[in-house]
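# Sharing a model prediction with you, sequence too.
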Amino acid sequence: MSTSESTPSLPFLVETNDPQAENNLYPFVFLYPDGNLFIFANNRAILFDYSKNLVLKTYPTMPGGQPRSYPSTGSAVLLPLRIKGETVNEVEVLVCGGAPKGAFVNANKGIFDGALDTCGRIKISDPNPQWFMETMPLARVMGDMLLLPNGHVLIINGASAGVAGWELGRNPVLSPVAYRPDNQVGSRFEVQNPSTIPRVYHSTTVLLRDGRVLVGGSNPHDKYEFSNVLYPTELSLETFSPSYLDSNSSGLRPKIILPVTNSRIRYGKQLVVVFTV
């Protein structure tokens, strides 16, 4: 940090702190289209102007008041933006899973509470934004959420009991779930084919350029532990192919006509892409 910069003060993280569990750690942060930050911690959210160190908006507490950030680690994603003309007119955030109040304290006593099976969805661009709650087919803590090229959300990895932290998660969730935000309520979630590899604390996922999802990791231990433990440290990688890669859908996928393979792309020059749908 240069001498001309200063560290912003964020009392919001003090206000959302749980002295017993600190369920405000590792908040979910998304860049709002105007350059401000949407910050969600525990069960609350704000819109923050970091350049002026100013809270612009305080959002309602998520119904139920259950914690969603570490160690009650849920997951969150910024849904595809709605654009009208040249203006973004709808901005929505989806927060899913987590662990109930008291779960961290209980897990440290060997009592592993069931994870949360709810999601909260909020249109943060509304003048009077409100949470809309939905129920997932599978409860999940320590899950990962990933926005897919077709606008769907993949919810993957994690456990169905306990919390994040060393040795504190139980009952891995092996089946991913697809969330289709534009479907009617009641038909948005779809359980996908399962993996056979438990991926709990410190697992991760990333979208590959060919549309597959790379999934890896899992280390719920203070050190690398490969034997004589409930969930060994996992160093493997695997790929998950969403339903849009099914061969039956090949006729629906766009085909790029131009530029052709190995075409030279020059910095600062116009690139014309021609495709068929």
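Yes, it's here.
# CA atoms for contacts and neighbours, from now on please.
Noted.
# Which stretches in the protein count as helices?
11-15, 103-107 (DSSP state H).
# Let me have those helices in a markdown table, extended by mean neighbour count and distance to residue 74.
Shown next, in a markdown table, are the helices of the chain (neighbours: other CA atoms under 10 Å; distance: least, CA to CA, whole Å):
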| stretch | mean neighbour count | distance to residue 74 |
| --- | --- | --- |
| helix 11-15 | 14 | 17 |
| helix 103-107 | 20 | 13 |
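# May I see those arranged in JSON lines, with distance to residue 64 as well?
What follows is the helices of the chain, written out as JSON lines (distance: least, CA to CA, whole Å):
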{"stretch": "helix 11-15", "distance to residue 64": "18"}
{"stretch": "helix 103-107", "distance to residue 64": "15"}
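# Which of those sits closest to residue 229?
Ranking the helices of the chain by their distance to residue 229 (criterion: CA to CA) puts helix 103-107 first, at 16.8 Å.
# How far away from the center of its chain is the closest one?
Put simply, helix 103-107 sits 23 Å off its chain's centre (CA atoms, centre = their mean, to the nearest Å).
# again, but for stretch 245-252
For stretch 245-252 - counting by CA atoms, centre = their mean - the centre lies 27 Å from the chain centre.
# Can you tell me what sits against it?
Stretch 245-252 is contacted from outside by 211, 212, 277, using CA atoms under 8 Å, 6 or more residues apart in numbering.
# want to compare, so here's the second one:
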Amino acid sequence: MAQYTCDGSVGQTWVISGLNVATLPSKWTAPKALSLVPVAAAALPSGKVLVWSAYDRFTFGGDNGQTYTALFDPVAMTSTEKLVTNTAHDMFCPGIANLPDGRIFVNGGSSSTKTSIYDPATATWSVAPEMNRGRGYQGSVTLNNGGVFTVGGSWSGAIGDKDGETWMPNNPWRLNSAIWDDYILTGDSAGLYRSDNHAWLFASANGRVFHAGPSKQMNWIDTTGDGSVTPAGTRAADGDAMNGNAVMYDIGRILTVGGAPDYENQTSTANAHIIDIRSGTPVVRKLTSMAYARAFNNSVVLPNGQVVVIGGQTVPVPFSDDGAVLTPELWDPATEKFQKLAAMATPRTYHSVALLLRDGRVLSGGGGLCGGCTTNHPNVEILTPPYLLNADGSAATRPAISSAPADALLGTTISVSTNTPVSKFALVRMSSVTHSVNNEQRRVPVTFMVGTAGENLVKIPSDPGVAVPGYYYLFAMNAAGVPSVAKVIRVH
């Protein structure tokens, strides 16, 4: 495992295998202990983060009908644990979606057919209809019509035949019998048990979903009725990229990074590609690679369109920190290049998570859940990205949103007041993550004009395939690119 030393955490120079590597100004909080290993996480409209492990705080196995959860407050840096038993659902290795009304939707996992819903308004869990196919390690995503689509997931339940199915509110799951999991398979040497895992899914208009990977084959999926699948080409020269990431950093534009040809024990890549789906026919471009090969990494889009790539391993091995990459990288859409950030204190590999916070920082945590092993990481740490810092590491002056509506209808204009003139606004959808998959996050830059009273008149997109209904962070950015603390807005 590479060795890392430094003399600070802001704009420092790291000595890596004898090389001096300058980093952008950035810093991490000290790790904050939790009562459990956060294998899954979801951002809530309150600004808190819901995290959970399995039936046990530090290990998993079987279907035990309960889940340890906790609410983490990133401002107070405190957490409150709750053992969930009323849904009889072991929510380890599920699909996750952020519903349009702010509830968190969890399907499958160790309890392979179960579905549970968390309501942040009441801090309670409830039972939702069971799926037609038992599954775990599947991909799930919120649709433009408020439903949820899921596909794959042979880790739990029977192996294979994990065809797609769609849930709509107040209805049972509907099997999409023509959306075969065969369309999404990688060539994993372990076979179907691994090859239909962790689908990268992006909702579009009219109930359609773009499948970006991790298989090298991409597809357009129509979830209407029995459904249909239209092949959409491959990611240029990229191969299968299991346990890599895909992030919609701009409208119809997706960054993919890392991954490996097999789920484990194969060398990961440093590959990076842009997939542009705006025309309906995907256009793929290979980018300059990351500095580090990574799998089991997480990626988080920032309000300015930059993407932070966190953690991972050079060779993915579950429950090992060997080859862990401690140095995050920041991808900038303006240059299409990666730059290194300050290294984190804790390896974040298999079973780690990362999410954008309301204040523009990035939470990273977890890894492990392997009983009495040495690689359990029941903690989180928070990254302050470069856009919140001056060159000397001091805090940048931030604009502030003084007023904004709590709700915004698609296709309308909202009035937003700021304490100083600003240059840009962006919506970032609140999201959820487990096992390196976050299909809910997307950044939507929005146009605005200044009104006669100095207010900012911000235009909300009319297409629910662009601004998928749900809760968003609304960020204002000044001329230097420094973001405000976000206002939380429900777009519907």
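Cool, got the structure. This structure is a prediction, so every number in the text was calculated from the model and none was measured.
# where does the TM-score land?
In this superposition the chains share a TM-score of 0.75, using TM-score structural alignment, normalised by the length of structure 1; 240 aligned residues with a CA RMSD of 2.9 Å.
# Of all the helices of structure 1, which one is nearest residue 83 of structure 1?
Of the helices of structure 1, nearest to residue 83 of structure 1 by CA to CA is helix 11-15, at 30.3 Å.
# mean per-residue distance, that closest one to structure 2?
Superposed on structure 2, helix 11-15 of structure 1 shows a mean distance of 3.4 Å to its aligned residues (mean CA distance after the TM-score superposition for structure 1).
# which non-adjacent residue is nearest residue 138 of structure 1?
residue 117 (6.1 Å; CA to CA, 6 or more residues apart in numbering).
# burial count for whichever residue in structure 2 pairs up with the one you found?
Counting by TM-score structural alignment, residue 117 of structure 1 lines up with residue 270 in structure 2. By the criterion of other CA atoms under 10 Å, residue 270 of structure 2 has 18 neighbours.
# separation between residue 270 of structure 2 and residue 238 of structure 2?
10 Å (CA to CA, to the nearest Å).
# intersection of neighbour lists for those two?
Between them, residue 270 of structure 2 and residue 238 share no contacting residue, judged by CA under 8 Å, 6+ apart.
# Run through the residues that contact whichever residue in structure 2 pairs up with residue 92 of structure 1.
By TM-score structural alignment, residue 92 of structure 1 lines up with residue 253 in structure 2. By CA under 8 Å, 6+ apart, the contact set of residue 253 of structure 2 is 274, 275, 276, 277, 278.
# just residue 141 of structure 2 next, same as before
96, 97, 148, 149, 150, 201, 202, 203, 439, 440.
# Looking at those, spot the one nearest residue 382 of structure 2.
Distances from residue 382 of structure 2 to the contacts of residue 141 of structure 2, taken by CA to CA, are shortest for residue 440, at 20.4 Å.
# Neighbour count and distance to residue 228 of structure 2 for the contacts of residue 141 of structure 2 - can I get that in CSV?
Conversion of those to CSV gives the following (neighbours: other CA atoms under 10 Å; distance: CA to CA, whole Å):
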residue, neighbour count, distance to residue 228 of structure 2
96, 33, 23
97, 30, 22
148, 26, 16
149, 27, 13
150, 29, 14
201, 28, 15
202, 28, 16
203, 26, 15
439, 28, 20
440, 28, 22
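# just checking, which of those belong to strands?
The strands, defined by DSSP state E, take in 96, 97, 148, 149, 150, 201, 202, 203 from those.
# List just the nearest of those to residue 381 of structure 2.
Closest to residue 381 of structure 2, out of all of these and judged by CA to CA, is residue 96, at 22.3 Å.
# and the contacts of stretch 245-252 of structure 1, which are buried?
residue 212 (16 or more other CA atoms under 10 Å).
# with the contacts of stretch 245-252 of structure 1 in mind, which one is nearest to residue 151 of structure 1?
Using CA to CA, the contacts of stretch 245-252 of structure 1 come closest to residue 151 of structure 1 at residue 211, 12.1 Å.
# What's the match for that closest one in structure 2?
So, by TM-score structural alignment, residue 211 of structure 1 is matched to residue 360.
# Also residue 43 of structure 1?
So, by TM-score structural alignment, residue 43 of structure 1 is matched to residue 216.
# so who does that match touch?
Contacts of residue 216 of structure 2 (CA under 8 Å, 6+ apart): 186, 234, 235, 238, 239, 240, 241.
# now structure 1: which of those residues match?
Checking these against structure 1 (both residues aligned by TM-score structural alignment, their matches' CA atoms under 8 Å), the contacts still present are 234, 235, 238, 239, 240, 241.
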